[in-house]
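> build the 3D model from these lines:
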Amino acid sequence: MDEHPEPGHDPAVGALDPRAELSEFLRTRRARLKPEDVGLRSFGRYRRVPGLRREELAQLAGVSAAYYTRLEQGNGRHVSAEVLDAIARALRLSDAEHAHLTHLAKPKQHKKKPAVRTQQVSGPLRTLLDTMDGVPASIVGRRSDILAWNRMAAAVFGNWAELPAQEQNWVRLVFLRPEYRDLFADWERKANDVVCQLRLDAGSHPHDPQLSALVGELSVKSEDFRRLWATRDVTVKCNGVQRLHHPLVGELDLRVESFHLADDHEQMLLTSHAEPGSPSAEALRLLASWGTDATTAGAGTPPTRTA
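Okay, here's the model as predicted:
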């Protein structure tokens, strides 16, 4: 087993260091910008640092070099929204990255460590999942926990009910279960998407002990997770076409759509559908006809088709 925990994280205690998170996020965003990207002169091989210097970034943002240096070292206090906006523009951050920077630089203040709210799925929402016959659908919450799903989601992605509750989590599945490397045709993209989402959750909930423990465990157990986590990338990407290599019906091209719940923005309805009349649509109908047998069949003989 590899044991190279992420800098700024102590897996022994499961604690994320907010100052280190802010420092590394700003540093990596600055390093990805080239001087010529922002209209500055590049000194080629004589340049001693990758990307922009702190002084150059500060100039672009309209703040003093000393102030920006303190902020990048995690020592910025009472930073204004206007300054964060200016730094975000200078770094050319996406909307998701801008929100993440704000969460890191201006964390919510709590007089005491907040209790972690239990994630629950309402009865009507579970009923809705069951009525979406033929469409794989699930509810995903904080930390990418899989909170509820319908029969078709189990047929396509695996019978999560057979797993312990702690393992019903997309990050664990993608990095710790080899069968998911085979399932996703572009496993690297899927892995990057779940890590980016986890980064956003970590910025919004720095005191969540379960999230910190998850990051610590994955940092120890997965070299791929450590590599992607170290990029500090954050994106919101839950839509688009996803190609799967299903063990029973072969290749599936599914369109993924996501919808945040109006009464709980931390929960998201995820659906996957195939283009009508396509081979993937026919494959989904075949899986639906097999029913629960599709979730239990292994690499051997396909299940017997039911009426």
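
> okay, CA-based contacts and neighbour counts for the rest of this
Will do.

> ok, now which ones touch residue 246?
In this structure, residue 246 makes contact with 156, 183, 252, judged by Cα atoms under 8 Å, 6 or more residues apart in numbering.

> inside strands: which ones of those?
Within the contacts of residue 246, residues falling in strands by DSSP state E are residue 252.

> looking at the contacts of residue 246, which is nearest residue 99?
Closest approach to residue 99 among the contacts of residue 246 (Cα to Cα): residue 183, at 31.9 Å.

> the closest one: what's its closest spatial neighbour, skipping adjacent residues?
residue 245 (4.8 Å; Cα to Cα, 6 or more residues apart in numbering).

> helix, strand or coil for the one you found?
In three-state terms, and counting by DSSP: H, G, I helix; E, B strand; the rest coil, residue 245 is strand.

> isn't it up against residue 182?
Yes. If you go by Cα atoms under 8 Å, residue 245 and residue 182 touch, sitting 6.7 Å apart.

> looking at these two now, which is surrounded by more residues?
With neighbours defined as other Cα atoms under 10 Å, residue 245 and residue 182 compare such that residue 245 has more, 18 against 14.

> state the distance from that one to residue 283.
Applying Cα to Cα, to the nearest Å, the value for residue 245 to residue 283 is 12 Å.

> shared neighbours of these two, which are they?
Counting by Cα under 8 Å, 6+ apart, the residues touching both residue 245 and residue 283 are residue 252.

> show me the longest helix that occurs in the protein.
Taking DSSP state H as the criterion, the chain has its longest helix at helix 187-204.

> what packs against that helix?
Packing partners of helix 187-204 (3 or more Cα pairs under 8 Å, 6 or more residues apart in numbering; DSSP states H and E): helix 95-105, helix 170-176, helix 223-229.

> I'd like the structure of this one too, to check against the first:
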Amino acid sequence: MADSLQSILSDVAFGMKDAVIGASIIFTVDKEIAAKQEQRRKEFEELQLKKRRSPLKRKKEEEPRILQRVLQCCALNGGVFWLSIVVFNSILIPSLHSLTHLLLGDSSSQSLVWSWMKPALSYTFSVLWVIPVFLLSKIVSSFWFQDIADTAYKKSKGRPRLPNLSRLVADIMISVLIQMLFLMQSLLVSLIPLTGVGQCLKLLHLCILNSLYAFEYMWFNQGWEAHKRLSFIESNWPYFVGFGLPLAIITSLPSSYFVSGCLFSILFPLFIISGNEAHIPKQPCSYPLHIFSVVITLVNRIMTKSVNATSKQR
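As a prediction, this is how the structure comes out:
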């Protein structure tokens, strides 16, 4: 039992160590990609010369841009969205409060005006700016995440092995449904009325969910189906708990959901890169954690009902 506990803690530590790799190689990964592209170009030209043909003009490969995409994520989510929230709450609101105090003085009228003015301003700011920009940043960031993941995968693993289009679309839909239900499961376990237990279980879920987010890009490119991805996480859960722990803790610190989302979008690209460079333990955990069992059961029922409903319509 002691050896098993030591092995679990060791895998958690390895997962945490691998999670920070993205931050350490972010400034060198583009150089490595550029070097590989240059090497392939030279090999291509040498092959043409050996065949005694004039070198063909090869389509220029896209310049490495992982760092560029990461900086764009930081600029959009941190420099635009998060900064606007900070300016509104820390500068604009206090300035307007001081202005009303200057104009009306310390009176009941000033308190009354400010009591409806502040909520009105906050509501208007949220509706007209925060929510639209937050949704836009999520959509744009998702494209950048995919771009980062594809480039990082080609650098470390080579060409993706994607399934046919219909299977790919179905797998993506199932994956999104699994993630949504698993997130709901994390919220439900947090309601357990035992001091600390609910929050610890929620943190466990978020750690695994963050790891699923980060590694799923690589597993998609490797052609892994949903059941294989989830089974692999359940069999190696200590490692994936450790991998997702830093991001789960950092994003749980802000009280605002929107600020937490900003932090996630800024840091998540580093975890995508780390996932491609990670060294997952070859020996699975002796005690697999079937944490996706309920979600998988629900997804199977939903998919079965959808198929039956489609068959009846035909």
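
> and the TM-score between these chains?
Remark: TM-score between the superposed chains equals 0.28 [TM-score structural alignment, normalised by the length of the first structure]; 136 aligned residues with a Cα RMSD of 6.0 Å.

> thinking again about what came up before, which is the next helix or strand following the longest helix of the first structure?
Following helix 187-204 of the first structure in sequence order, the next helix or strand is helix 209-221 (DSSP states H and E).

> quick revisit: from the contacts of residue 246 of the first structure, pick the one nearest residue 54 of the first structure.
Using Cα to Cα, these come closest to residue 54 of the first structure at residue 183, 42.9 Å.

> would you agree that closest one is in contact with residue 242?
No. Contact status for residue 183 of the first structure versus residue 242: not in contact, 10.6 Å apart, counting by Cα under 8 Å.

> show me which of these two is the more surrounded one.
Comparing residue 183 of the first structure with residue 242 by other Cα under 10 Å, the one with more neighbours is residue 183, at 21 against 17.

> and the more buried one, how close does it get to residue 190 of the first structure?
Applying Cα to Cα, the value for residue 183 of the first structure to residue 190 of the first structure is 11 Å.

> tell me, what's touching these two both at once?
What both residue 183 of the first structure and residue 190 touch, as defined by Cα under 8 Å, 6+ apart, is an empty set.

> just send the contacts of residue 246 of the first structure back as CSV, with distance to residue 211 of the first structure too.
As requested, these are exported to CSV (distance: Cα to Cα, whole Å):
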residue, distance to residue 211 of the first structure
156, 27
183, 25
252, 32
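
> which among the contacts of residue 246 of the first structure gets closest to residue 26 of the first structure?
Using Cα to Cα, the contacts of residue 246 of the first structure come closest to residue 26 of the first structure at residue 183, 34.6 Å.

> what's the helix or strand for residue 29 of the first structure?
Using DSSP H and E, residue 29 of the first structure sits within helix 18-31.

> that helix vs helix 95-105, what angle?
Helix 18-31 of the first structure runs at 140 degrees relative to helix 95-105, counting by axes from the mean of the first three to the mean of the last three Cα atoms, to 10 degrees.

> doesn't residue 258 of the first structure fall inside a helix?
No. Assigned with three-state DSSP, residue 258 of the first structure falls outside any helix and is strand.

> so it touches residue 272, yeah?
No. In this structure, residue 258 of the first structure is not within contact of residue 272 by Cα under 8 Å, at 9.0 Å.

> so which residues of the stretch 151-300 of the second structure form helices?
In the stretch 151-300 of the second structure, the helices defined using DSSP state H, counting those that start in this stretch lie at 165-189, 197-221, 226-235, 237-252, 257-277, 293-313.

> to residue 5 of the second structure, which of these lies closest?
Nearest to residue 5 of the second structure among the helices of the stretch 151-300 of the second structure is helix 237-252 (10.2 Å), distances taken as Cα to Cα.

> what comes up buried for the closest one?
Residues 237-248, 251-252 are the ones in helix 237-252 of the second structure that count as buried (16 or more other Cα atoms under 10 Å).

> what number of residues lie near residue 117 of the second structure?
Applying other Cα under 10 Å, we find 16 residues neighbouring residue 117 of the second structure.

> I meant to write residue 19 of the first structure there.
Residue 19 of the first structure: 18 surrounding residues under other Cα under 10 Å.
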